[in-house]
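Engineer: sequence first, then the predicted structure:
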Amino acid sequence: MQQGQILFVSHMFGRFGGLEIYNLDTVHAFQNHTNVQVISAFTSRQEIYERISMKGLLPTQPLLQRIYRRTWRFWLNLALNSLKKDVDLAVAGHVLVLPQVANYAKKQGIPYWLLVFGIDVWGNWSKEVAKAIEDCDRVVAISEYTAESVRRRLVRNKDRVVVIHPAVDLDKFFAGSNANGSVNNDPLIILTVGRLAASERYKGHDLIISALPEVQKQIKQRIEYWIIGGGDDRLWLEQLADEVGVADSVIFKGAVIESELIEAYQRCNVFAMPSYVTQRPDGNWTGEGFGIVYIEAAACGKPVIACDSGGQTDIVVNGLTGLLVKPTVDDVANALVELLSDPKKSQQMGEAGRHLVGEKFRRELFNQKWTNLLSQLEIY
């Protein structure tokens, strides 16, 4: 491939969330073929980050941050217009920065792409965003669910919407030998990994907590529900656990480092995150555009319980790698009982899940898909 340069513009950049990790992995995939310059609208760092040249525009001082957040579009446009004119492709890592990226690309006469995830594009589009998406040379979605949501609203260029699923490192995330429940005094562990955001409340922590009394009634072994992730909704969930009488069984782990996360996946008996798609009164949507935690758990050989709508339907094969349920307490309770009471079935589903991850979501395949997409441009 010919050496060119890609401009990648994100709203945030780093290894701290599913969307941000996808952007980071995408930039690394680009670096296999060309130089990449990253501009991040809401990151303060200006450094080499994981071998990536990045310019963060967010000021470090609190007062300047408040001013910047009201005027960030101006500063992003200024940063883009000050770039040298040696960019061959512009990529918007989030629809929030798409209008600025589209304007820059059109001025330079270069193609531009957009990455889409889920709730960022499920809701209503402004006229400016709709026009910019229509004119995109490529829209890359992380799931078929999100891709179809975009295609339905495009007047033209529907075939420009493609899917590149997130990837997981199978050398890091693997089935361990320390799963709980092998002896009677071991607790059986249900695990959820996800932020606790009061503004969202769609990941299903409350459904699992509310289902625990029925699960405990049917499963004679002690059960623990581990919650990894932080946020402002913890107090509400603690109160809910106390109200339904399972406070001693719900363990909030908070934010953890990667090695602790992997150990939790390996130790749990079932990974459950019944995240569901719903439209809020303000017209915005909630739900999983994909959910990388599902493939991380599957890579560690665990059966997965998820809801039957959203991007997770690309991942969980009902009855083979896990169970897809309706977002009700009864459905969640029944699924948990089914898997916790049948270790053999759980093991078979976990093994099938890891096999599926190896077939569809491994890192090498992710990189190859980006290579194939770049090869369609004459400059690469």
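Structural biologist: Structure received. What you see is a predicted model; the values in this text were computed from it and never measured.
Engineer: from now on I want contacts and neighbour counts done on CA atoms only, so please keep to that.
Structural biologist: OK.
Engineer: wait, a helix at residue 371?
Structural biologist: Yes. Applying DSSP: H, G, I helix; E, B strand; the rest coil, one finds residue 371 inside a helix.
Engineer: count the residues that sit near it.
Structural biologist: Residue 371 has 17 neighbours, counted by other C-alpha atoms under 10 Å.
Engineer: and if you look at residue 184?
Structural biologist: So residue 184, with other C-alpha under 10 Å, has 11 neighbours.
Engineer: what secondary structure does it sit in?
Structural biologist: Following three-state DSSP, we place residue 184 in the coil state.
Engineer: here's the one I want to compare it with:
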Amino acid sequence: MKEKITIVCTAFPEINNPKVIFTFEMAKALKDAGIDMEVVDLGALHIQSDIAENEYNGIKIYRFKRKARSAYFKSILKYRKELKRILKQRESDAIVLSFLRWEYIFYFDLIRKNSKKIGWIVHGQDAMCLWENKFITTIKRRMLKRVDNVFPVSDYTKFLVETILPPKEYHKIVLNYNGVDKEKCNKALNLSKEAARAYLSLPEDIKIVLSVSELKKRKGIDEILRAEKIIKEKQIEFLHIIIGRGDERQYLMKLAKDLGISNSVKFIDFVESGEDLMKYFRAADVFALLSKTMYKPTAVEGFGIVYAEAGYMGLPVIAGKSGGVNSVVLDGYTGFIFDQNESQLTLKIADKLIQLYTNKDFYNFISINAHDFIETKFDWKLYGEKLIENLI
């Protein structure tokens, strides 16, 4: 008989909205490893009734409709009754909680009672946000003490978990890096760089820098643009493709114009297809995103999946010193990490970009290292195996 694992989460891909990748990739990795998988989604968006059942990629999902907090409280008794039925009938060998969500407070006693073991997946942002509310922090700390394992997804997140739990509980902490979607990446890698550029109607003979992110101040794209002004002044031709939406878009467009590099910067709102997005990674020469950690409100790169995807695609990464980035980018080996507050930042970024553009051996050294490092360490199969090793 197959071992049974049930994932409880607050966001799982919907039939017409396959955008929530972490929990799905975890479920898929466990299913591929031979585990009998089911998912309970406590935050479903696109369902008509309060509770629904369906399947996604062969995984059975129980969906509980997401509501505003005031309305959600009115549904708790109904949701608890249904969850109790599901878990009692299921008799899971283990239950995995995905992300450190406040909603679990109302169901934790049922989850603890109806599973032999509990694992909790913790990301940087949700762990960091604990410190904004002392009451929620206290409740979540108590729940974390009662689980069998806590799985932080980066070294930085592990550090945050260690600030939440007392030292006597550290034995239950198991570092487990997220993986990259190798199938999606490999489809793009099967194309030559020239073919990817032709498909996307991009120029063949200049260097391309790629940034993929929500356009917020803390992402540091403005610093990349300032560095590119220096590069432009040295008569080095480049194209910087910025993919994403956000409050900083108009500011970044104006900054590029004021710096005199607007003809070398291309803004793209959104790329619908994940496969097409990876073609932009394939077409690029460098990935650049200079994220930094902010504390009010809290914002951090808990892991930085785009850095991992860029590395797997062989792109040297220009990164900011934020949260879990150090787990994914090795400074001087697979890319370069900068502190947004360091002196002469613009000149230092420009210098590294120029080195990558003009020194082929240097570029190849960083590019090969980046791919090999990510391929070896950030694998969903390894991720699933570590969960099974500790929970089954």
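Structural biologist: In hand now; what should we look at? What you are looking at is a predicted structure, and each value in this text was computed from that prediction instead of being measured.
Engineer: quick one: TM-score?
Structural biologist: Overlay of the two chains. TM-score (TM-score structural alignment, normalised by the length of the first structure): 0.84; 360 aligned residues with a C-alpha RMSD of 2.8 Å.
Engineer: need the counterpart of residue 202 of the first structure in the second structure.
Structural biologist: Applying TM-score structural alignment, one finds that residue 202 of the first structure aligns to residue 218 in the second structure.
Engineer: state whether its match is indeed within a strand.
Structural biologist: No. Using three-state DSSP, the secondary structure at residue 218 of the second structure is helix, not a strand.
Engineer: residues touching it, list them.
Structural biologist: Residue 218 of the second structure sits next to 290, 291, 292, 293, 294 when contact means C-alpha atoms under 8 Å, 6 or more residues apart in numbering.
Engineer: quick check: of those residues, which has the highest neighbour count?
Structural biologist: residue 291 (28 neighbours).
Engineer: wait, isn't it in contact with residue 321?
Structural biologist: Yes. Applying C-alpha atoms under 8 Å as the test, residue 291 of the second structure and residue 321 come out as touching, 6.7 Å apart.
Engineer: which neighbours do those two share?
Structural biologist: In contact with both residue 291 of the second structure and residue 321: residue 340, using C-alpha under 8 Å, 6+ apart.
Engineer: how much space between the nearest residue to residue 276 of the first structure once chain neighbours are set aside and residue 296 of the first structure?
Structural biologist: Excluding the flanking residues, the one nearest residue 276 of the first structure by C-alpha to C-alpha, 6 or more residues apart in numbering is residue 287, at 5.2 Å. To residue 296 of the first structure, residue 287 of the first structure is 18 Å away according to C-alpha to C-alpha, to the nearest Å.
Engineer: what is the aligned counterpart of residue 104 of the first structure in the second structure?
Structural biologist: Aligned partner of residue 104 of the first structure by TM-score structural alignment: residue 110.
Engineer: do residue 268 of the first structure as well
Structural biologist: In the second structure, residue 268 of the first structure lands on residue 284 (TM-score structural alignment).
Engineer: what of residue 225 of the first structure?
Structural biologist: So residue 225 of the first structure corresponds to residue 240, using TM-score structural alignment.
Engineer: so that match makes contact with residue 265?
Structural biologist: Yes. The criterion here is C-alpha under 8 Å, and residue 240 of the second structure meets it with residue 265 at 4.7 Å.
Engineer: what's near enough to touch residue 310 of the first structure?
Structural biologist: Residue 310 of the first structure touches 145, 146, 276, 277, 287, 288, 289, 290, counting by C-alpha under 8 Å, 6+ apart.
Engineer: residue 221 of the first structure versus the closest residue to residue 29 of the first structure other than its chain neighbours, what's the distance?
Structural biologist: Distance criterion C-alpha to C-alpha, 6+ apart; nearest residue to residue 29 of the first structure, sequence neighbours excluded, is residue 367 at 5.3 Å. As judged by C-alpha to C-alpha, residue 367 of the first structure and residue 221 of the first structure stand 44 Å apart.
Engineer: one more: residue 190 of the first structure?
Structural biologist: 13 Å.
Engineer: so what's the residue count around residue 41 of the second structure?
Structural biologist: Residue 41 of the second structure has 24 nearby residues by other C-alpha under 10 Å.
Engineer: tell me the secondary structure for the equivalent of it over in the first structure?
Structural biologist: In the first structure, the residue matched to residue 41 of the second structure (TM-score structural alignment) is residue 39. Residue 39 of the first structure carries the three-state label strand when classified by three-state DSSP.
Engineer: list the contacts of residue 39 of the first structure.
Structural biologist: When contacts are taken as C-alpha under 8 Å, 6+ apart, residue 39 of the first structure is in contact with 7, 8, 9, 10, 54, 55, 56, 57.
Engineer: 6 Å instead?
Structural biologist: Applying C-alpha atoms under 6 Å, 6 or more residues apart in numbering to residue 39 of the first structure gives the contacts 9, 54, 55, 56.
Engineer: what does the second one align to in the second structure?
Structural biologist: This points to residue 54 of the first structure. So, by TM-score structural alignment, residue 54 of the first structure is matched to residue 61.
Engineer: how about that match, nearest residue that isn't a chain neighbour?
Structural biologist: residue 39 (4.7 Å).
Engineer: do I have it right that the one you found meets residue 64?
Structural biologist: No. Taking contacts as C-alpha atoms under 6 Å, residue 39 of the second structure lies outside contact range of residue 64: 11.0 Å.
Engineer: list the contacts of the lengthiest helix in the second structure.
Structural biologist: Under DSSP state H, the helix in the second structure containing the largest number of residues is helix 69-90. Helix 69-90 of the second structure has contacts (C-alpha under 6 Å, 6+ apart) with residue 114.
Engineer: mind listing what's buried along it?
Structural biologist: Of the residues in helix 69-90 of the second structure, those buried by neighbour count under the rule 16 or more other C-alpha atoms under 10 Å are 79, 83, 84, 87.
Engineer: how far is it from where the chain is centred?
Structural biologist: 29 Å (C-alpha atoms, centre = their mean, to the nearest Å).
Engineer: go on, stretch 299-312 of the second structure?
Structural biologist: How far stretch 299-312 of the second structure lies from its chain's middle: 6 Å, per C-alpha atoms, centre = their mean.
Engineer: read off where that stretch ends up in the first structure.
Structural biologist: The alignment of stretch 299-312 of the second structure onto the first structure (TM-score structural alignment) spans residues 286-299.
Engineer: please, where are all the strands along the stretch 151-300 of the first structure?
Structural biologist: 161-163, 188-193, 223-228, 250-254, 270-273, 278-279, 285-286 (DSSP state E, counting those that start in this stretch).
Engineer: so which elements touch the last one?
Structural biologist: The one in question is strand 285-286 of the first structure. If contacts are counted by 3 or more C-alpha pairs under 6 Å, 6 or more residues apart in numbering; DSSP states H and E, strand 285-286 of the first structure sits against strand 278-279.
Engineer: then the fifth one?
Structural biologist: When contacts are defined as 3+ C-alpha pairs under 6 Å, 6+ apart, strand 270-273 of the first structure sits against strand 188-193, strand 304-307.
Engineer: alright, that wraps it up for me.
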